[in-house]
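Peer 1: the sequence and its predicted three-dimensional model are supplied below.
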Amino acid sequence: MSQHRFLPMTEQDRKEMLELVGAKSVQELFADIPESVRPKNPMRIQPALPEAELVNYFQSLSNQNTSIKSLPSFLGAGVYDHHIPATVDAVISRSEFYTAYTPYQPEISQGELQAIFEFQTMIAEVTGMDLANSSMYDGHTALAEAGVMAASHKKMKRKKLLVSSTVHPEAIDVVQTYVNGPGLELERIGSKNGCTDIGALTQSIDEDVAAVIVQYPNFYGGIEDLEEIRKVSEEAGAMMIVKSNPLALGVLTPPGHFGADIVVGDTQSFGIPSQYGGPHCGYFATKKALMRKVPGRLVGQTVDEDGQRGFVLTLQAREQHIRRDKATSNICSNQALNALASSVAMTALGKVGLKKVALQNLQKANYAKTALQNAGITIVNDGPHYNEFVIDVGKDVRQVNEQLLEHGVIGGLDLGRFAGETETHMLVCVTELRTKKEIDQFVSALEEIK
């Protein structure tokens, strides 16, 4: 068997190439590199395996993983286990879509342009906003872009952003990274009973605050009082930015109805598997007055010279297309394929289906919360929740999750991994896919472990 198992090259090929360039060996090709920086010994790499053995080896490693396909999972925190209609893969697997690039030529890109337009339309309807862009990388970066956009708005010129501590900690980290560039200040507002402390917000907000950033439902599953937050923001002349799970808006009043200026989030709940690290699909919705400040691109509807409906790239406010000093963002792509997956999933659900699935998330989480309380498990911040809530398991969550695995259950998120959080607090998520039997199994296992 050839030493170069995965390369279409024989030893004779190697010999002929060396002869052609006038070298006696491969080592001679590196003669110009000083010996002092050359490795003295061969790298400690095991011999190459034949393809069949290599596949078996990696399969054995894969078998060590714990999968949500085989065990009920109560993990959430921004990556959720939802049903994905079979039509999603069927549509996004078409080569016209999965090989598509930026639709610069509308004459040959009507399918891709219409798919993006439909995504924008559905996001605008779900969030209650005037318009949405063609998508962002993910929910966290969309939130960061929203903060920078608010601060750079010509009518604002303010240098401070207030972010609720009930926003996802990793999202806050991303926002902090983004605002460091333009020299903006990011100040955190404390929480009270698992939601934004309105009193603390009122004391902190001033005329230098460009926007107040909240999450709805928040990181802990709590339902923020957007009406009161909007009132405080408006009195100070600041924008209200809301990071929202779009599926939850099937039962919750959309942020746009509370007067939100910008609504962002992640459409992973619609047709995108819960994958380690992504990819996801962010969305960015706003008011019409802010349309020209929106990062990325917008697809618009028009008519051709024959009066036929068509779609075109309407706005592209990035530095590749306009003057750098006029650009609103350096985002160089969108998540068009994942946006299409979300569009197909939302279409398959429809308005009635969206509400039904959202309601199932709400009801099943409430059933789990009640069952845990009856089992003697402490519910932290026992207020209104969507499909996530925090429990106190009384011991290190990492140990509890290891024990839950032995009971055939994937536990919730260990909040102790985040600064300022308690090591005994677990964020539990219950989606429509969790059955009563699985929830009861989770409760019983926790009761036994405790």
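Peer 2: That came through fine.

Peer 1: drop to CA atoms for contacts and neighbour counts, all remaining ones
Peer 2: Fine.

Peer 1: check the offset of stretch 435-450 from the chain's centre.
Peer 2: In terms of Cα atoms, centre = their mean, to the nearest Å, the centre of stretch 435-450 is found 29 Å from the chain centre.

Peer 1: buried set for that stretch?
Peer 2: For stretch 435-450, the neighbour count (16 or more other Cα atoms under 10 Å) marks Glu438, Ile439, Gln441, Phe442, Val443, Ser444, Ala445, Leu446, Ile449 as buried.

Peer 1: any chance of these in CSV, with distance to Gln176 and secondary structure too?
Peer 2: As requested, these are exported to CSV (distance: Cα to Cα, whole Å; DSSP: H, G, I helix; E, B strand; the rest coil):
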residue, distance to Gln176, secondary structure
Glu438, 39, helix
Ile439, 37, helix
Gln441, 40, helix
Phe442, 36, helix
Val443, 38, helix
Ser444, 41, helix
Ala445, 39, helix
Leu446, 37, helix
Ile449, 39, helix
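
Peer 1: ok, and here's another one to check against it:
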Amino acid sequence: MRYLPLTPEDRADMLGVIGAGSIDELFVDVPAVARRSEPVDLPHHAGEIEVERELLRLSRRNRSAAEGPFFVGAGAYRHHVPATVDHIIQRSEFLTSYTPYQPEIAQGTLQVLFEFQSQVAALTGMDVANASLYDGSTATAEAVMMAQRVTRKNKAVLSGGVHPQYVGAVETLAHAAGVATLRLPAAIDAEDAVIAAIDQDTACVVVQTPNVFGTATDVTKIAEAAHAAGALLIVVTTEAVSYGLLKSPGAMGADIAVAEGQSIGNGLNFGGPYVGLFACKEKFVRQAPGRLCGETVDADGKRGFVLTLSTREQHIRRDKATSNICTNSGLCALAFSIHMSLLGEQGLRQLASLNHQKALATAKALAAIPGVEILTPRFFNEFAVRVPKDAAEVVETLAAHGVIAGVPYSRLEPGAGLDDVLLVAATETTLDTDITFFAKLLAGAVQ
């Protein structure tokens, strides 16, 4: 039975109240190229068995990242996830738990989130962290909105090294909130350009390290320039494993640190669900989005946990809410915490070191190929390569031989004039034979 509660007259009345002439006018902000003029080319109906068979057929067209040499990064990374992680998150008390609306009877869930927050604060070098956001890109957008509230300024400067899709998320939210954004041109090493763009109207400066091209940067000078202008520094990290080797955002003067936590405890999963990390200085905590769990003692002096801050619009704050984030990535955050607990500080450092070693070996092998140039001056486990052909074509050529060579930058930012740039990532899952085969095929493809 179809559920269509509104009549054409009801819809006409609703459109009249809001002053729209047609339903199409509700979608004027959606680019024409993104709209369909006709229904999706799918069967109108089919039986359950037929649907299951068709979806199975489609799934067989996918290729697992574990099936061969895989050098894709650009914000999503293949790492080994211990079987212990999946075993624990499959327990019913974790798998089915939701947001703790009744904190007094959700002590286990609150403790998990508290431990997660403690880990994120330690990793980022910040004072406090929230109970997670949806992913790294939405965390970045929320950080910009938070900076506008704190500084009461209305301009965000975004480095040319920030992932273009993160920039897109920021611009979408900023446009709706009336916050101006200054996006600098794509740059492999963007420190000087960022500092030059800061002025007295700047609410925040958004930088990424390692950036989308893999460049690792000490952003201390950018922090000093931002603070001198009364702006906040937001540091973005898309590869959380890098925290095990690089200086933390807090140590470099960040006011807000955001990251994508997928690399720790979470598989690639065809793009989600992922887990956004969000941390800040304690003095800004009341402007932080999402929720924050805290530790306390009960009437008998026993250790307990509470929902300390939750200033979203569904609660009492209403229009004064710091965001409309409705929940946290609870299960993904739990997977993150389990993996971090298994690694410990020493294990994370060892994992990060192994990632860097694999990337160095890959870069050395590719740099030996005539016509191939390593563009990234200093990197963790990802770097940009210039090839003498269209990078997208090179990727397709190598994919036909079983090697997923990386991400063409043109896929992230078409029209940027970087069609010959390929983003290559290597992790602890990269084998020496993968590197050798990749270099051999690339040498043939670029001749």
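Peer 2: Received the coordinates, thanks. Source: prediction; values computed, not measured.

Peer 1: sorry, back to before: looking at the buried residues of stretch 435-450 of structure 1, which one is closest to Met149 of structure 1?
Peer 2: Of all the buried residues of stretch 435-450 of structure 1, Ile439 has the smallest distance to Met149 of structure 1: 42.2 Å, by Cα to Cα.

Peer 1: counterpart of that closest one in structure 2?
Peer 2: When structure 2 is aligned by TM-score structural alignment, the residue opposite Ile439 of structure 1 is Ile435.

Peer 1: helix or strand for the closest residue to Ile188 of structure 2 other than its chain neighbours, which one?
Peer 2: Distances taken as Cα to Cα, 6 or more residues apart in numbering place Phe213 nearest to Ile188 of structure 2, at 5.7 Å, with adjacent residues excluded. Element membership for Phe213 of structure 2 (DSSP states H and E) is empty, with no helix or strand holding it.

Peer 1: can you find the partner of Phe213 of structure 2 in structure 1?
Peer 2: Taking TM-score structural alignment, Phe213 of structure 2 has Tyr220 as its aligned residue in structure 1.

Peer 1: so that match sits against Phe389, correct?
Peer 2: Yes: here Tyr220 of structure 1 reaches Phe389: they are 5.6 Å apart, a contact under Cα atoms under 8 Å.

Peer 1: secondary structure class for the corresponding residue of structure 1 for Leu343 of structure 2?
Peer 2: Structural alignment (TM-score structural alignment) places Leu343 of structure 2 against Leu349 in structure 1. The assignment at Leu349 of structure 1 comes out as helix when based on DSSP: H, G, I helix; E, B strand; the rest coil.

Peer 1: show me what contacts Leu349 of structure 1?
Peer 2: By Cα atoms under 8 Å, 6 or more residues apart in numbering, the contact list for Leu349 of structure 1 is empty.

Peer 1: ok, it to Ser204 of structure 1 distance?
Peer 2: 42 Å (Cα to Cα, to the nearest Å).

Peer 1: how about Arg230 of structure 1?
Peer 2: Per Cα to Cα, Arg230 of structure 1 is found 15 Å from Ser204 of structure 1.

Peer 1: the more surrounded of these two?
Peer 2: Arg230 (21 against 13; other Cα atoms under 10 Å).

Peer 1: map that one onto structure 2.
Peer 2: Matched by TM-score structural alignment, Arg230 of structure 1 corresponds to Ala223 in structure 2.

Peer 1: just checking, its match touches Gly253?
Peer 2: Yes: contact criterion Cα under 8 Å: Ala223 of structure 2 and Gly253 qualify, at 5.5 Å.

Peer 1: any common contacting residues for the two?
Peer 2: With Cα under 8 Å, 6+ apart as the test, Ala223 of structure 2 and Gly253 both reach Leu233.

Peer 1: can you find the partner of Arg57 of structure 2 in structure 1?
Peer 2: So, by TM-score structural alignment, Arg57 of structure 2 is matched to Ser60.

Peer 1: what's the neighbour count on its match?
Peer 2: Using other Cα under 10 Å, Ser60 of structure 1 has 11 neighbouring residues.
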